[in-house]
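> sequence unknown, structure follows:
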């Protein structure tokens, strides 16, 4: 092995599933101390490539070359032993174990042939965990190390998973959508961590749909489309428009989707007055008009997420009133919200929204089961099938069969299944909580166009998001929450991203 030998090479990799190519002849070389951004639409082969490198799946053809050593395939343990650490989107942490034990997970598995030891060297464990946790901006003290993972918020778990990769002294780190749940401050901290890893000679494969973050991090970009490598090179050599076109094969507009305001702007469909939930948000008041798209944004601790859950009846408000079409309503449960024809698409579609192992049909009709029953109490299969097929066609869900499990779909198609479920109840109000989290640019475009069409049909939409371009492109008005209250209101067509970003990070409420 020479100094010029790449740390890892992927050589002419092919992978097929039931005759369909997930990867077709992909070859890549990863150098030490370099950051690579793996970009592409959902379904382009990104996840398959990650699984082959991490040993979760074998390739059908091709080979992996690690520091000059050739491998037809890897097992997960062989990948870990070779210094390859993967921070998956689902984090792969053990919820009933402590922070420190999870941080030590990789090194323990590698040292004990894939099994966890009966006892840990607690002193060495604490020292290793403290260094790794502090590197990602988390406390390294004993109390935090003893905390169970299940007791931590999602954003903190994400940082613990990244700390685990640092603790293992990995040579090659794969980060799959690592910033999905992080605040901007935590993202900035992660960028500093990546710079440190790069300086220490670690190679990083960074998977993200957020191009602004990729540009801020720097390095090389790798674009996949339909299982093939379309481009690779320094990210500064490509514009956002060029990358989007390489990913999708078509030109996507960055202009506002919202060409005009809501047609029924004078008619109030939802009136929220002095709404509050103890310890989370207080005195929230706003009006949503028929056909309006109202954006709500703020940092993770702003109360925006809790407001969404309160309006959906998931975590009801303690104070205040909600009036729907002139009538006061109680939203004490999700069933109450559904009865009032308020649809809610949650931020975490995998854990809160979808039944992943169930067919697409069942996921679509879930909110309509009671109205689909015949006089014997049985679900009318024909009507359910027709509803599901109509939803698939209407929302451009890419599937050959509504009997396919929803987990077989890409993230963007899964999200449209979830939106379709609530469209089936003919909603008066639709709450979309982070509707394009983990969704590629092509699917974003489809979802945005669906939103605009629903607005024209008179549905009032509340879009809760921290994606500033998404808010500016789609909304009529934007409410900014800080410290559990509405701090400001903006006209989206009179605002630019820089001003909105500055206002978001300002401490004043």
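The structure has been received and is ready for your questions. A quick note: this is a predicted structure, and the numbers were derived from the prediction, not measured. Numbering: from 1, shown residues only.
> C-alpha only now, for contacts and for neighbours.
Will do.
> Residue 328 belongs to a strand?
Yes: Residue 328 forms part of a strand when assessed by DSSP: H, G, I helix; E, B strand; the rest coil.
> Run a quick neighbour tally on it.
Using other Cα atoms under 10 Å, the number of residues around residue 328 comes to 13.
> Quick check: it vs residue 438, distance?
Separation of residue 328 from residue 438 (Cα to Cα, to the nearest Å): 36 Å.
> Tell me the gap between the helix or strand hosting residue 416 and the middle of its chain.
Under the criterion of DSSP states H and E, residue 416 resides in helix 411-423. Distance of helix 411-423 from the chain centroid (Cα atoms, centre = their mean, to the nearest Å) equals 14 Å.
> put this beside the first:
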């Protein structure tokens, strides 16, 4: 595509790019073209090549073959600094913010590096920095006052850090912005604000490559969709031309269920967990509910509803200071995570990377962590044979894709990592399993596997508390859904009798 003077309308082209790691193709002959002022959604299962493509475009990795063409200029490879200088900015999933620097300094970081040949000036022009940061912060709906700008990143909640990282891309006046899972920690209100930001960037002629597993958000944003599978492009076109089912099948190569996984109504059974008047220091109070054997109970609400704090209290991570908890008819105290484990309550945290997994340790070590004391031999050493059997059984049962249980868990995709974490707690033969955002950052294929695992665990009589802000996830998997607002349970719904629109309206009504 070019105009009458021969100038290309493409801002960026990826031409026949290949990349291999230890003989395995991550990308195989990928060719893409990006026009100015368009939004592209990059979709695919974990391990399909999305991350590798992002790293090649942003200069973090070189391709083995192929080239990049930026505004007509050909590059066999880019360095990160060359990518920044070319106007390519990436908002990574791990944010890449400097926690000991202020908000304003982080927002201005990319601009400073680009303007000073990869070096930070010894002193910043504070006035110019605050003006630049103020405009960018305002664009993403964050405060722009001096007090907020001076706040250290480490003092901010995760959702606010995500918006700061996006503000940094805006401040650099980038031409091509890559957003890798930018809404993972955002509330629906913040997501709506981000969609408005993306619309503004598009109007300004900025090209956006949006990586997400949340198809509803992609449809709301609009634009083009690019689907990768096994390192190859399998589809590209306007996202409105594809249904969810079609996209899921393109990503996975198989047809997935999009109706309820909960195919049978849960029959009344004994109460396994009874919570009465539970509270913690102004974060939540007066929470009461019963969980039956084999039941899947959903808990949802906005970010400040108290749902996250309730999850941690039930796991003994941040214990309640009021109310009672009864397990199998016996009162229990959950003052520490060890208490929860002793009572056979498993907890899969929302942030598997910082709260759940030991990333540099093996898959086997991560699986057996909760069972180490019972896997020791008479000399106090870990019984290698029994630990291997447990890990291999877990890998097989949960369909964890790995050639070797002694590989580090960080070598796995996000969905496989999550199944390792679930497997750790299944090893204790739990009575209750608390799943806190179990499919955050997980592709559609892995979601399907995790949902089927949940249903299987329920059939075994395990009571499951599913804490999530993913409304389709709750409606597809739960028997009942509790709504929380301002630290209290404000509603209870039968999932089978509810539509997503009705649940969303209830969520907004409670927030109001």
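All right, it came through fine. Just so we're clear, the structure is a prediction, and the values are computed from it rather than from any experiment.
> coming back round to it: mean deviation (superposed) between the next helix or strand along the chain from the helix holding residue 416 of structure 1 and structure 2, please.
Scanning forward in sequence from helix 411-423 of structure 1 by DSSP H and E, the next helix or strand is strand 429-433. Following the fit onto structure 2, the mean deviation recorded for strand 429-433 of structure 1 is 0.2 Å by mean Cα distance after the TM-score superposition for structure 1.
> Whichever helix or strand comes after strand 429-433 of structure 1: how far from the chain's middle?
Sequence-wise, the next helix or strand downstream of strand 429-433 of structure 1 (DSSP H and E) is helix 441-456. Computed by Cα atoms, centre = their mean, the chain-centroid distance of helix 441-456 of structure 1 equals 17 Å.
> just stretch 352-359 of structure 2 next, same as before
Centre-to-centre, stretch 352-359 of structure 2 and its host chain are 13 Å apart (Cα atoms, centre = their mean).
> And for stretch 113-132 of structure 2?
The answer for stretch 113-132 of structure 2 is 32 Å, by Cα atoms, centre = their mean.
> Over to stretch 149-163 of structure 2?
How far stretch 149-163 of structure 2 lies from its chain's middle: 18 Å, per Cα atoms, centre = their mean.
> Now do the same contact list for the residue positioned nearest the centre of structure 2.
Computing the C-alpha centroid of structure 2 and ranking residues by Cα atoms, centre = their mean puts residue 441 first, at 2.8 Å. Residue 441 of structure 2 is in contact with 181, 184, 212, 213, 414, 415, counting by Cα atoms under 8 Å, 6 or more residues apart in numbering.
> out of the residues you listed, who's nearest residue 15 of structure 2?
Checking those against residue 15 of structure 2 with Cα to Cα, the nearest one is residue 212 at 23.1 Å.
> Give the equivalent position in structure 1 for the closest one.
Under the alignment (TM-score structural alignment), residue 212 of structure 2 pairs with residue 208 of structure 1.
> Now its match. Nearest residue, chain neighbours left out?
Nearest non-adjacent residue to residue 208 of structure 1, counting by Cα to Cα, 6 or more residues apart in numbering: residue 177, 4.9 Å away.
> how far away is the one you found from residue 394 of structure 1?
Distance from residue 177 of structure 1 to residue 394 of structure 1, by Cα to Cα: 29 Å.
> go on, residue 269 of structure 1?
Residue 269 of structure 1 is 25 Å from residue 394 of structure 1, by Cα to Cα.
> more neighbours, those two?
Neighbour comparison, residue 269 of structure 1 and residue 394: the larger count goes to residue 269, with 23 against 12 (by other Cα under 10 Å).
> What residue in structure 2 is paired with that one?
In structure 2, residue 269 of structure 1 lands on residue 272 (TM-score structural alignment).
> Double-check that that match belongs to a strand.
Yes: membership of residue 272 of structure 2 in a strand is supported by three-state DSSP.
> Would you confirm that it contacts residue 331?
No: counting by Cα atoms under 8 Å, residue 272 of structure 2 does not reach residue 331; the two are 11.5 Å apart.
> three-state assignment of residue 25 of structure 2?
strand.
> Contacts only, for the nearest residue to it once chain neighbours are set aside.
Once flanking residues are discounted, residue 25 of structure 2 sits nearest to residue 19: 5.9 Å by Cα to Cα, 6+ apart. Going by Cα under 8 Å, 6+ apart, residue 19 of structure 2 touches 25, 26, 27, 28, 52, 63, 64, 65.
> Could you do residue 15 of structure 2 as well?
Here residue 15 of structure 2 is in contact with 29, 30, 31, 32, 66, 67, 68, 69 (Cα under 8 Å, 6+ apart).
> Looking at these, state which has the most neighbours.
Neighbour-wise, these (other Cα under 10 Å) top out at residue 68, 24 neighbours.
> Show me what residue 333 of structure 2 lines up with in structure 1.
Under the alignment (TM-score structural alignment), residue 333 of structure 2 pairs with residue 330 in structure 1.
> Map the residue nearest to residue 25 of structure 2 onto structure 1.
Residue 19 of structure 2 maps onto residue 15 in structure 1, by TM-score structural alignment.
> does that match sit in a helix, a strand or a coil?
strand.
> Check the gap between it and residue 498 of structure 1 for me.
43 Å.
> Check the alignment and tell me where residue 300 of structure 1 lands in structure 2.
With TM-score structural alignment as the criterion, residue 300 of structure 1 matches residue 303.
> now its match: how far from residue 435 of structure 2?
In this view, residue 303 of structure 2 and residue 435 of structure 2 are 16 Å apart by Cα to Cα.
> neighbour count winner among these two?
Just comparing residue 303 of structure 2 and residue 435: by other Cα under 10 Å the higher neighbour count belongs to residue 435, 21 against 18.
> Surely that one is in contact with residue 466, unless I've mixed up the numbering?
Yes: with contacts defined as Cα under 8 Å, residue 435 of structure 2 counts as touching residue 466 at a distance of 5.0 Å.
> From residue 89 of structure 1, how far off is the counterpart of residue 181 of structure 2 in structure 1?
Under the alignment by TM-score structural alignment, residue 181 of structure 2 pairs with residue 177 in structure 1. In this view, residue 177 of structure 1 and residue 89 of structure 1 are 6 Å apart by Cα to Cα.
> Between the two, point out the one with more neighbours.
The neighbour count for residue 177 of structure 1 versus residue 89, taken as other Cα under 10 Å, is higher for residue 177 (20 against 16).
> quick one: contacts for the more buried one?
Each residue near residue 177 of structure 1 by Cα under 8 Å, 6+ apart is listed here: 88, 89, 206, 207, 208, 209, 438.
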